[in-house]
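K.L.:
quick one, what's the 3D model for this:
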Amino acid sequence: MIWTDVPWLGFDTETTGVHVHEDRLVTAALVLRRAGAHPREADLMRTWLADPGVEIPEKASAVHGITTEYARENGQPITQVLDDVASTLTDHWKRGFPVVVFNAPYDISLMEAELRRHGLPTLEERLGRLPSPVIDPLVIDRVVGKYRKGKKTLVLMAPVYGVVAEENAHTAEVDVQMTLDVLGGIARKHSDTFGAMTCMELHEWQKREHAQWAADREEYMRRSVGKEVVISRAWPLE
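P.N.:
Model (predicted):
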């Protein structure tokens, strides 16, 4: 199946922090774009608000707008949210269709850590394999936009691919739709490079390119600022 012609399921989370093995899920959004890079029908969206069972730091609340009190009063139990999201993701993967995630190792690794923490089957256990196929616009842009100056955030990347950067970025439902739009722009702009790949061919290509980027970044940091860093080669799951 050519990756541009199958249903894409966009996935994004907002959390209590930035540490994938320690922090907790607060919100999640899934958006089904049924025609992939050729949208002809309205997207189907589902969102969740969880009570993560821990305090949400003020720094995290300032980003996504969810406070501890609001989550406790309005959120669903975290185990219910995790099981719902995991079931939807794995059902899509089992059909051979890709899940689209910007900076995939963060959201997918956090999901695995949360499922394991709460005694629920992980994505890998539900699938009987590592989560795949995954499409990560950040990995692709690091290759095709390698020499473009500036940070590679979703908001800054959006205009490069003809997408309006939303003012309400950093809410899961807005970010996931913007991620799908950016991927559509990449598909149109670089059809000669990626147009004939299957979902799994693109998945494996991203694994190789992420590992190469990590090695190059480590070398750059060592040479330019004399800083030794270790960047995980694992993708899309740390």
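K.L.:
please make it C-alpha for all contacts and neighbour counts, starting now.
P.N.:
OK.
K.L.:
which helix or strand contains the closest residue to S132 other than its chain neighbours?
P.N.:
Nearest non-adjacent residue to S132, counting by Cα to Cα, 6 or more residues apart in numbering: W93, 6.5 Å away. Assessed by DSSP states H and E, W93 sits inside helix 78-94.
K.L.:
sequence B follows; please return its structure for comparison with A:
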Amino acid sequence: MTWHLGRLCGFDTETTGIDVETDRIVTACVAQVGGNLRVAAANWLSDVGGMEIPEAAAKVHGISTAKARSEGRPAAEVIEQVVAALAAVVLSDIPIVAMNASFDFTVLDREARRHGVQPLTEIVGTDLRVVDVRVLDKRVDPYRSGRRTLTDLCRHYEVPLDGAHSADADAIAACRVAWRIASTHKEIGNAFLDELHDLQQDWAREQAESLAAYFRRTPGKEHQADGVRGDWPLVPAQRSENQ
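P.N.:
Next up is the predicted model:
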């Protein structure tokens, strides 16, 4: 059976911002779908360790600082549980589907290190298998014009998305987009998961190099080129001199 016809696990986070090194996870969802089984979703709301949630971020995901502090669980507890849930999925040989995986996996990695939780990659090692719909979409349709947010991908692949920018809706929608892409592109759907994971590493790097080249030749955007990273599915943590 091809990978997209079996169980898939959607993973998504909503955060305080877009800096994976310093921003914090506000909400997270790990949702198993497909395989002729019912959806099984786990959701978390963090108190963000007492930090403020910027107004701009709150407008995106709808979680204010007051709500996080009054209803959220301790950040360290949330991160530990999210990592454990994902580790269980990986060890069950279920691929994790994400939109722009390098963001979600990197911010989770930094949160784990921040709170003294063993990072996911240290638990599962090389068993991690990720399906990134952002990388796949750019691979199968590189010249399509327009934005490529998850909302845009859902519209393009005719996937329903109710409650965009909530972690659970986005996680499930990403799985449905992955199914659509795999169902219509044999290069993706017929690939073994090990092979597909390795291919996405190459594709993500090539896509990042192309984006950086675009920034360098575009007046006013040259400075953005240095910030483009091709690491996938997460940016490795930098070791400090004390480690």
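K.L.:
what value does the TM-score take for this pair?
P.N.:
Once superposed, the chains reach a TM-score of 0.92 (TM-score structural alignment, normalised by the length of structure 1), with 231 aligned residues with a Cα RMSD of 1.5 Å.
K.L.:
rewinding a little: check which helices and strands the helix holding W93 of structure 1 sits against.
P.N.:
With contacts taken as 3 or more Cα pairs under 8 Å, 6 or more residues apart in numbering; DSSP states H and E, helix 78-94 of structure 1 sits against strand 44-51, strand 99-100, helix 104-117, helix 123-127.
K.L.:
make JSON lines from the ones you listed and add distance to W205 of structure 1 and mean neighbour count to it.
P.N.:
Shown next, in JSON lines, are the helices and strands packed on helix 78-94 of structure 1 (distance: least, Cα to Cα, whole Å; neighbours: other Cα atoms under 10 Å):
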{"stretch": "strand 44-51", "distance to W205 of structure 1": "28", "mean neighbour count": "18"}
{"stretch": "strand 99-100", "distance to W205 of structure 1": "15", "mean neighbour count": "24"}
{"stretch": "helix 104-117", "distance to W205 of structure 1": "14", "mean neighbour count": "20"}
{"stretch": "helix 123-127", "distance to W205 of structure 1": "20", "mean neighbour count": "17"}
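K.L.:
redo the ones you listed as a markdown table? Include distance to E58 of structure 1.
P.N.:
Converted to a markdown table, the helices and strands packed on helix 78-94 of structure 1 look like this (distance: least, Cα to Cα, whole Å):
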| stretch | distance to E58 of structure 1 |
| --- | --- |
| strand 44-51 | 15 |
| strand 99-100 | 29 |
| helix 104-117 | 20 |
| helix 123-127 | 30 |
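K.L.:
sorry, back to before: average offset of the helix holding W93 of structure 1 relative to structure 2?
P.N.:
Mean deviation of helix 78-94 of structure 1 from its aligned counterpart in structure 2 after superposition (mean Cα distance after the TM-score superposition for structure 1): 0.9 Å.
K.L.:
that helix corresponds to what range in structure 2?
P.N.:
The alignment of helix 78-94 of structure 1 onto structure 2 (TM-score structural alignment) spans residues 75-91.
K.L.:
where's the most centrally placed residue in structure 2 relative to Q207 of structure 2, distance?
P.N.:
Closest residue to the average C-alpha location of structure 2: A101 at 3.3 Å, with Cα atoms, centre = their mean. For A101 of structure 2, the distance to Q207 of structure 2 equals 14 Å [Cα to Cα, to the nearest Å].
K.L.:
over to K138 of structure 2?
P.N.:
Applying Cα to Cα to K138 of structure 2 and Q207 of structure 2 gives a distance of 8 Å.
K.L.:
and if you look at A85 of structure 2?
P.N.:
Using Cα to Cα, we find A85 of structure 2 at a distance of 30 Å from Q207 of structure 2.
K.L.:
the more surrounded of these two?
P.N.:
Counted by other Cα atoms under 10 Å, A85 of structure 2 and Q207 do not tie: Q207 has more neighbours, with 19 against 16.
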